[in-house]
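Undergrad: Below are the sequence and a predicted model; questions follow.
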Amino acid sequence: MFFCIFILGNAYAASLEITLVAVVVLLLASLIQSAFRAGHAVLIALVPLFFYIHIPYVLPVIAGLSLGLMSIVPISIGIMLYYFIEYMAGHTAVAASQGDITAMATAYAGLFGNLFKDKEAIVAILAFALCVVVVFIISQIPFDESWIVAAGAGILTTAVTTFFGHMHFGLETSFIDMLPGLLLSCIVSIAYVFAFHAVDYQRTERLRFEDDDYVYFVKAVPKLKSEDEDD
């Protein structure tokens, strides 16, 4: 709801016509969002939010850990929504100044055409998608601290892909500017792991039992519990 108001506010500041275009885009986003489960759909709204608070890299990590590979689609839609907001804020004034209907239609078509050709958005989608894949694969491998390793590997994957993607397309890039967001995203990701997937590897047990058909060897790792839960 907040982003709907934010987008429509920016659009209305430019022109009524741009507002109508924004309404159509938001309706399409709502229809697309309804095709996903609640946990996946919320990513569409969270991606622009995390971009604005400068820790977008944490989302593909959390998605890879908890939501799986299908989260790539809503994350990609969220990225396009963010760049649509940015593009609209920077270019709609030009479109609104066009008095001729044909010129205005051309400007609006260019709004979407340039959005889908935005190389920075393409790099972001690729980086976040690779991050989700890397995090998901590593988190499924049964070794100690796999989720923490997956989170770190995901952040590193995003950073490397973004850096080389910007270099490939000739975009301005500065690893120093990215570093604070990367570090903060890494901290938030690790905090998420400890908050929702904290386990005590020191109390790991290896169990053996059998039935009529199979012999089972099980590695049991207990979750960390607070003192209140233990009581």
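TA: Thanks, I have the structure now. Numbers count the residues shown, from 1 in each chain.
Undergrad: Going by C-alpha atoms from here, please, whenever you check contacts or count neighbours.
TA: Will do.
Undergrad: residues contacting the residue nearest to residue 188 when sequence neighbours are not counted?
TA: Sequence neighbours aside, residue 58 is the residue nearest to residue 188 in space, at 6.8 Å (criterion: Cα to Cα, 6 or more residues apart in numbering). Neighbouring residues of residue 58 by Cα atoms under 8 Å, 6 or more residues apart in numbering: 155, 185, 186, 188, 189.
Undergrad: Tell me which entries of those residues lie within helices.
TA: Among the contacts of residue 58, DSSP state H puts 155, 185, 186, 188, 189 in helices.
Undergrad: farthest-separated two in the residues you listed?
TA: The span of the ones in helices among the contacts of residue 58, defined through Cα to Cα, is set by 155 and 188 at 11.0 Å.
Undergrad: Which residue ranges of the chain form helices?
TA: Using DSSP H, the helices of the chain run over 2-14, 16-33, 38-52, 58-66, 72-96, 101-116, 119-139, 146-169, 175-196, 227-230.
Undergrad: Who are the packing partners of the first one?
TA: I take that to be helix 2-14. helix 16-33, helix 72-96 (3 or more Cα pairs under 8 Å, 6 or more residues apart in numbering; DSSP states H and E).
Undergrad: From residue 32, how far off is the closest residue to residue 74 other than its chain neighbours?
TA: Of all residues not flanking residue 74 in the chain, residue 44 sits nearest, at 5.3 Å (Cα to Cα, 6+ apart). From residue 44 across to residue 32, the span is 10 Å (Cα to Cα, to the nearest Å).
Undergrad: Which residue of those two possesses the greater neighbour count?
TA: Between residue 44 and residue 32, counted using other Cα atoms under 10 Å, residue 44 has the larger neighbour count: 24 against 14.
Undergrad: returning to what we had before: residue 155 and residue 188: which is more packed in?
TA: When residue 155 and residue 188 are compared for neighbours, residue 155 comes out ahead with 26 against 19, by other Cα under 10 Å.
Undergrad: residues touching that one, list them.
TA: Applying Cα under 8 Å, 6+ apart, we find residue 155 in contact with 57, 58, 61, 131, 182, 185, 186.
Undergrad: shouldn't residue 199 be in contact with residue 226?
TA: No: judged on Cα atoms under 8 Å, residue 199 makes no contact with residue 226 at a distance of 11.6 Å.
Undergrad: if you count what's nearby, which of those two comes out ahead?
TA: residue 199 (17 against 8).
Undergrad: Next one for the comparison:
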Amino acid sequence: MIGNKIGYQANLTKLPILLMAALLCSIMPSNFMVLISAGFILAHLYKLSLFCAVVALIVFLLMFLLYFRFSPKDTIAVMLTPMCFYLSIPYVMPIALGLMGTPASIVSMSFGIIVAFLVNYISGNATTLTGSQIEESAVQFRTIISELLSNKRMWVFIVAFAITLAIVYVIRRMSVDHAWTIAIIAGSLANIICLLVGDMIYSTGLSFLGVIVQTIISILLLMVLQFFAFNLDYTRIEKVQFEDDEYYYYVKAVPKVTVSTPAPKVKKINVSGAGKDYRGKDRGE
């Protein structure tokens, strides 16, 4: 995906290089994926422009300082957020992280959004950013920084996704039936409302129809996630109460949905001839 979006360094788009990088990511710790992806992006941007690479390096350094401080285990959030923007299904991320992550995932998700918008801006303005007059001065550096910081659409996404993640996280931890389903629907509605309010205030140019369609696709994907990660049988809920010397305990137990396998049946054949040999005679004869 990095090569398709900003494949300025042709050597890094070759299949053997990509396979070696994938092999390293498969055997190294999960955070290595973040580092090698950042390295690939910096290499591509350096081929385009030194100032583009410097801006990306500053963003990555800030990301690493905050990411490794608050949510060092959220590799998936950092990696999947830009990927979902690339695949036009970004609204799945805040809800999925609210279901399976923690509030600290907001930090990783926010940096994923920033990286996605940075790469998209550089990709869409590559011709301008490599102009000879701009290349010789620091104007290019200021241009990229100002465009990134003043991108109202990016900040609307960050705020909306953070609110959505928090709402989903609170609801899915409630002791109510179908908590995950309620959290998915509530998070989707909250995300739509936040994005549309932000669009009306800051004129970000979001398509209302596009938001609705992508949200519906995200809900379907999240239902698949729920099936594999949190599939419960609410028809067999049990409530238990017990106590010890210091506390009373009220426990609500909801069993997981399991696929019952039939017990194997052993069928005996030729039981009546078990005491005879193959000629029908008794073994004693």
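TA: Good, I have the coordinates. Everything quoted here is computed from the prediction, not taken from an experiment.
Undergrad: what's the TM-score here?
TA: For this chain pair, the superposition-based TM-score is 0.87 by TM-score structural alignment, normalised by the length of structure 1; 229 aligned residues with a Cα RMSD of 2.5 Å.
Undergrad: Okay, the aligned partner of residue 184 of structure 2 in structure 1 and residue 196 of structure 1: tell me how far apart.
TA: In the superposition onto structure 1, residue 184 of structure 2 corresponds to residue 151 when matched by TM-score structural alignment. For residue 151 of structure 1, the distance to residue 196 of structure 1 equals 13 Å [Cα to Cα].
Undergrad: ok, these two, which is more surrounded?
TA: The neighbour count for residue 151 of structure 1 versus residue 196, taken as other Cα under 10 Å, is higher for residue 151 (32 against 11).
Undergrad: ok, now which ones touch the more buried one?
TA: Counting by Cα under 8 Å, 6+ apart, residue 151 of structure 1 has contacts 61, 62, 135, 186, 189, 190.
Undergrad: now those in a markdown table, with neighbour count and distance to residue 77 of structure 1?
TA: Formatted as a markdown table, those follow (neighbours: other Cα atoms under 10 Å; distance: Cα to Cα, whole Å):
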| residue | neighbour count | distance to residue 77 of structure 1 |
| --- | --- | --- |
| 61 | 32 | 17 |
| 62 | 22 | 17 |
| 135 | 30 | 20 |
| 186 | 23 | 23 |
| 189 | 26 | 22 |
| 190 | 21 | 25 |
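Undergrad: got these as a markdown table, with distance to residue 115 of structure 1 columns?
TA: Compiled in a markdown table, those are given as follows (distance: Cα to Cα, whole Å):
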| residue | distance to residue 115 of structure 1 |
| --- | --- |
| 61 | 25 |
| 62 | 27 |
| 135 | 28 |
| 186 | 29 |
| 189 | 30 |
| 190 | 33 |
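Undergrad: Where in structure 1 does stretch 95-112 of structure 2 align, residue-wise?
TA: So stretch 95-112 of structure 2 sits over residues 61-78 in structure 1, by TM-score structural alignment.
Undergrad: my bad, should have said stretch 78-85 of structure 2
TA: Against structure 1, stretch 78-85 of structure 2 falls on residues 44-51 (TM-score structural alignment).
Undergrad: how big's the offset between that stretch and structure 2?
TA: Following superposition, stretch 44-51 of structure 1 is found to deviate from structure 2 by 1.0 Å on average (mean Cα distance after the TM-score superposition for structure 1).
Undergrad: again, but for stretch 80-89 of structure 1
TA: Looks like 0.8 Å for stretch 80-89 of structure 1 (mean Cα distance after the TM-score superposition for structure 1).
Undergrad: Show me what counts as buried in that stretch.
TA: Using 16 or more other Cα atoms under 10 Å as the test for burial, stretch 80-89 of structure 1 gives 80, 81, 82, 83, 84, 85, 87, 88.
Undergrad: cool, and stretch 200-220 of structure 2?
TA: Residues 204, 211, 215, 216, 218, 219 are the ones in stretch 200-220 of structure 2 that count as buried (16+ other Cα under 10 Å).
Undergrad: for those residues, which one is nearest residue 23 of structure 2?
TA: residue 218 (29.9 Å).
Undergrad: before we move on, back to that, out of the helices of structure 1, indicate the one that is most buried.
TA: helix 58-66 (a mean of 26; mean count of other Cα atoms under 10 Å).
Undergrad: That one vs structure 2, average offset?
TA: Mean for helix 58-66 of structure 1 is 1.2 Å (mean Cα distance after the TM-score superposition for structure 1).
Undergrad: re the thing from before, can you list the helices and strands packed on helix 2-14 of structure 1 in JSON lines and add distance to residue 162 of structure 1?
TA: Below are the helices and strands packed on helix 2-14 of structure 1 laid out as JSON lines (distance: least, Cα to Cα, whole Å):
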{"stretch": "helix 16-33", "distance to residue 162 of structure 1": "25"}
{"stretch": "helix 72-96", "distance to residue 162 of structure 1": "14"}
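Undergrad: So for residue 206 of structure 1, which of those helices sits nearest?
TA: helix 72-96 (35.4 Å).
Undergrad: Between helix 38-52 and that closest one, find me the angle.
TA: Helix 72-96 of structure 1 and helix 38-52 are oriented at 50 degrees to each other (axes from the mean of the first three to the mean of the last three Cα atoms, to 10 degrees).
Undergrad: Mind giving me the packing neighbours of helix 72-96 of structure 1?
TA: Applying 3+ Cα pairs under 8 Å, 6+ apart, we find helix 72-96 of structure 1 packed against helix 2-14, helix 16-33, helix 38-52, helix 101-116, helix 119-139.
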